[in-house]
Each structure stands twice: as structure tokens, then as C-alpha cells.
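Engineer: this is a predicted model, with the sequence first.
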Amino acid sequence: MEQYLPQFESALSIDCVIFGFDAGELKVLLIERNAEPFKDWYALPGFLVKQDEGVDEAAERILYELTGLRDLHMEQFHTFGDVDRHPQGRVITVAYYALIRINGQKELRPVTDYAKAAFWHPVNDLPKLGFDHSRIFSTGFNKLRRRLSYQPIAFELLPEKFTLTQLQQLYEAILNKKLDKRNFRKKMLSYGFLKELDEKQKNVSYRAAKLYKFDRRKYTKIFQNELNLDK
């Protein structure tokens, strides 16, 4: 039987779902595209992988070129390979996601003409995105929600020092539901990995609240079970 190698014509791309939390809102990093297809549309930061680079290397390069951010810890979470997901041909994309503290990050500024701008957008009011990026975002958001039940990811989004109100606002934003204030605080404090500080909020027009820090050492030592806020 004659043996042959099939002709592969697929391209490989990277798309990044970067979450941040600011002013009580969960946000995702978007760009305004400056090239066809979907010129002038909002989209996730993404582009094609070069022939001479690995996917992790490409993810770092692409995020930097389209947003100006670098040195983020990103993880792969899904591969999207529908045949018709790109209007110009077969493109398979590897999706990455990351959680960052918006405060302290440098100004978003694309270093390539491929994007007009990069900006943070609230996740509860997303516009229609180019390509299948709405689906990619939803898949990443669902992963974020699942991880919230068994890993202390909230503390990767909050400032190093935070109030219990800020912590609850973040959980409510990710879970998309209101939580009972008394029960939430009681449960969070009972876990033992929140360190109460001898400090309060500064420069606020209302009564200053106590500040807390996440004690990762205690979390690693004490906490092994899922966080279940529904009970």
C-alpha cells in the first residue's frame, strides 16, 4: 500500500484571557483590532504563532505586543479547533489565561499596529467579540469559577492588603450572585488563612474597615477541602 504524508494547511494561534479586579468589578483584558478580519472590533489579545517559537514563548510575545504587559504567569486552559472558527482558513488556537492585580500594573500600550488599544472591560457587560472570542472568554470564565471552589485564586486578584468587603465583592463578581454578608465573613475567617492586620483603610470618606492579608503558608498547611460558600 502506498504511504504518504497528508498536506497540512492549518495555522496555530494564541488567545489570552486575562482577568483583573478593580473598583468592585471583575474585568477582562481586551484589544481593539486594527486589522482585517474584524477590523475595529473588540477581541481578546491573540495572534499567530511563528514557525520558530513554542506556544508558551508565543503567548508571552503576543500578550506583550498587543498590550504592553509582560512577565505574567499564564496557563493553557483549552484548545479551540473548529474548522470554520476563522474566516480566512483553518486556524487552531491554544487559549491561555492569567489572574493579575490591576493596581500596580503599568499602562496598557500595544507595541504593534495590529491593535489600536488595549483596555480592561467589565465581564458583566461584554460586547460581541471578534472570531469565536466570546466562546473562548466564556470557557475561561467557567474555569475561573470552578477553580474558586478549591484554590485561593481570589487573592491573586486582590491587593496585597484588602477588606472583607472587597473579598466578598470579588466572590460575588465571579459567582454572579449575592452572598450573605454575615455568613460569608464567618466562613472565610473560620478557614484560618486570613491574617488580620493592625491597619485600616486610609483616605476613604466612609468608616475605615480593617485590612487583611492572605497567609499562603497557613493555607497550604491547613486547608485541603473545597471552599463551599453555598452551604
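Structural biologist: Structure received.
Engineer: drop to CA atoms for contacts and neighbour counts, all remaining ones
Structural biologist: Will do.
Engineer: now do the helices in the chain.
Structural biologist: 55-67, 133-148, 154-157, 164-175, 181-190, 216-222 (DSSP state H).
Engineer: who touches the shortest one?
Structural biologist: In other words, helix 154-157. F19, G20, F21, L99, I100, R101, I102, L148, L167, L170, Y171, F214 (Cα atoms under 8 Å, 6 or more residues apart in numbering).
Engineer: ok, second structure coming up, stack it against the first:
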Amino acid sequence: MPHYQNQNPVLVAVDCIIFGYDGESLKLLLIKRAIEPIKDQWSLMGGFIGKNEDLDGAAQRILLELTGLHDVYLEQFHAYGSPDRDPVERTISIAYLALIDINKYSRQINDQYHAEWFKVKEVPQLIFDHDTMVSAAMDKIRHQAALNPILFELLPEKFTIPQLQNLYEQVYDLPIDNRNFVRKINASGMLIKHSEKDKSGSRRGAFYYSLDKAKHNAQFKSFLSLISNS
């Protein structure tokens, strides 16, 4: 079998930046590195590409091993190939971001990886260039959230308006005027209002809503104005 001559082998890995939202805080799922160097330091979940895997397949496998999840929002967004990014061997990493609902899947997380959720603003220092990856992933989410309703991937099937507003405020790190938000979200026609309420936060409670999947693509542009004008 022919081989490329005079070429040094390079390892290829996948790193998954896994975001979740519990109704109160936007969070990042981290693990402790199991091997030297810098063993037991906080890290993104990653692994090397298998011999018979493609990139997306490797990312899906890694996400499944850590969370028990499949068929969730998973997007490849950047490649990292600095020669000295990994002190062990020359390794190129393909970064993916994933968006999941913490409350729906928290019981399925695989404990063997010592995984832990951290609030995005309280993430500890990470190994190698993983801090750079997280920052780039947040930029990617903000960009994508301005084009399509990907943030709904972080919400349960039924959610409240305060939960939705809080999520947008945390992603964009800015306050949103409540009255404008409620008025514009209702005018968008994207949401279905339910009769039941969440009364965990107050006696009065807040109505539950769900995304109208038949309308959200057509109505999303009008919904976007609530961010820029609030």
C-alpha cells in the first residue's frame, strides 16, 4: 500500500464545548483530565478520531459517552492547529459546540469522567488552548443566535418568558427591557401559550410557553429586533 513520503504524522482530535441552561444559569460542562501531563486539571471533553470515524461521528460519540445524548444541536466551528498546543504530540483539534437542556438530561451524564457543570462566568482555567475555544464558541453562539433560534435548543419543551429573557441576557451579557421583550415576543407569533403556570418563583406564577415549530422560521426575524432594540 502506498504511503506519502517524508511526511510527519499528525494526530487529529475532537473537542466538544457543551453548553447547558437550567432555567437560571448558562453553564459549561467540563471534565478533569485523566492523564499526564496536567492530570486532574479542568478540560473540555475530547478524544482522538477513530480509524473508521469521520469528524462528525467522533463528536457525536464523545457527546454520547459523556452525556448519553444524541440528536442534539452540534456544530463544528473551528480548527486549532498551533504546533505547540499539545505538549505531548503534534495534535490538531476540531472544535464543536453543543447545546443541551440540563434539566432534561442531567441524570444521563456518565460519572466516570468526573464531569461537572460550571456557570459560564465562573469557569476555571482550562488546559492547553481550551479557554480560547470556549471564548470562540460563545462568539459563535451569539452570531448564530442572531440568525436563527438556536437558543431554544437550551430550553425545555415548555418554558416561561422570564427563563427565555434570562437566557438571552446571559448569552449576550446585556440587560433587556422586560416590557419590550414581552410585547415583542408575543407579537412575533412564535410561541404557543399554555394554561398551566410555573409557580416556583412566585405565588402569581408565570405561564408556560413552547416554540411553535411550524412558525418559528418565518417569524424569527421579527423576534430578533427585541435584542437590538431592548
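Structural biologist: Yes, it's here. What you see is a predicted model, and the numbers here were worked out from it, not measured in a lab.
Engineer: and the TM-score, once the two are fitted together?
Structural biologist: With the length set by TM-score structural alignment, normalised by the length of structure 2, the two chains reach a TM-score of 0.89; 223 aligned residues with a Cα RMSD of 1.9 Å.
Engineer: the contacts of helix 154-157 of structure 1 into JSON lines, with extra columns for distance to D125 of structure 1 and neighbour count?
Structural biologist: Below are these laid out as JSON lines (distance: Cα to Cα, whole Å; neighbours: other Cα atoms under 10 Å):
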{"residue": "F19", "distance to D125 of structure 1": "14", "neighbour count": "24"}
{"residue": "G20", "distance to D125 of structure 1": "15", "neighbour count": "22"}
{"residue": "F21", "distance to D125 of structure 1": "14", "neighbour count": "26"}
{"residue": "L99", "distance to D125 of structure 1": "19", "neighbour count": "22"}
{"residue": "I100", "distance to D125 of structure 1": "20", "neighbour count": "21"}
{"residue": "R101", "distance to D125 of structure 1": "20", "neighbour count": "16"}
{"residue": "I102", "distance to D125 of structure 1": "18", "neighbour count": "17"}
{"residue": "L148", "distance to D125 of structure 1": "21", "neighbour count": "18"}
{"residue": "L167", "distance to D125 of structure 1": "21", "neighbour count": "21"}
{"residue": "L170", "distance to D125 of structure 1": "16", "neighbour count": "22"}
{"residue": "Y171", "distance to D125 of structure 1": "17", "neighbour count": "20"}
{"residue": "F214", "distance to D125 of structure 1": "30", "neighbour count": "20"}
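Engineer: what's the closest of those to A115 of structure 1?
Structural biologist: F19 (18.9 Å; Cα to Cα).
Engineer: that closest one pairs with which position in structure 2?
Structural biologist: In structure 2, the residue matched to F19 of structure 1 (TM-score structural alignment) is F19.
Engineer: hang on, the earlier thing: can you say which of the helices of structure 1 is packed in most?
Structural biologist: Most buried of the helices of structure 1, by mean neighbour count (mean count of other Cα atoms under 10 Å): helix 55-67, with a mean of 21.
Engineer: run the angle between the lengthiest strand in structure 1 and helix 164-175 for me.
Structural biologist: Counting residues, the longest strand found in structure 1 (DSSP state E) is strand 11-22. Following axes from the mean of the first three to the mean of the last three Cα atoms, to 10 degrees, one obtains 150 degrees for the angle between strand 11-22 of structure 1 and helix 164-175.
Engineer: can you name every helix or strand that strand 11-22 of structure 1 contacts?
Structural biologist: Counting contacts by 3 or more Cα pairs under 8 Å, 6 or more residues apart in numbering; DSSP states H and E, strand 11-22 of structure 1 packs against strand 25-33, strand 46-48, helix 55-67, strand 91-99, helix 133-148, helix 154-157.
Engineer: and the angle from it to strand 25-33?
Structural biologist: Going by the same axes, to 10 degrees, strand 11-22 of structure 1 makes 140 degrees with strand 25-33.
Engineer: what range does stretch 171-185 of structure 2 cover in structure 1?
Structural biologist: Under TM-score structural alignment, the match for stretch 171-185 of structure 2 is residues 174-188.
Engineer: okay, now the matching stretch: how far is its last residue from its first?
Structural biologist: Stretch 174-188 of structure 1 has an end-to-end distance of 16 Å (Cα to Cα, to the nearest Å).
Engineer: got it, and stretch 47-66 of structure 1?
Structural biologist: End to end - Cα to Cα - stretch 47-66 of structure 1 spans 9 Å.
Engineer: list of residues touching it?
Structural biologist: The contact list for stretch 47-66 of structure 1, computed with Cα under 8 Å, 6+ apart, reads 11-16, 31, 45-46, 69-72, 94, 96, 109-112, 114-115, 117-118.
Engineer: please redo it, this time with the cut-off set to 6 Å
Structural biologist: L12, S13, I14, R70, P110, V111, T112, A115 (Cα atoms under 6 Å, 6 or more residues apart in numbering).
Engineer: out of the helices of structure 1, flag the one nearest V83 of structure 1.
Structural biologist: helix 133-148 (14.9 Å).
Engineer: before we move on, the earlier item: who wins for neighbours among the contacts of stretch 47-66 of structure 1?
Structural biologist: Ranked by neighbour count (other Cα atoms under 10 Å), the contacts of stretch 47-66 of structure 1 have I14 at the top, with 26 neighbours.
Engineer: quick check: it vs L63 of structure 1, distance?
Structural biologist: I14 of structure 1 is 9 Å from L63 of structure 1, by Cα to Cα.
Engineer: ok, I100 of structure 1 next?
Structural biologist: 13 Å.
Engineer: what of F131 of structure 1?
Structural biologist: 18 Å.
Engineer: also D84 of structure 1?
Structural biologist: Taken as Cα to Cα, the span from D84 of structure 1 to L63 of structure 1 is 24 Å.
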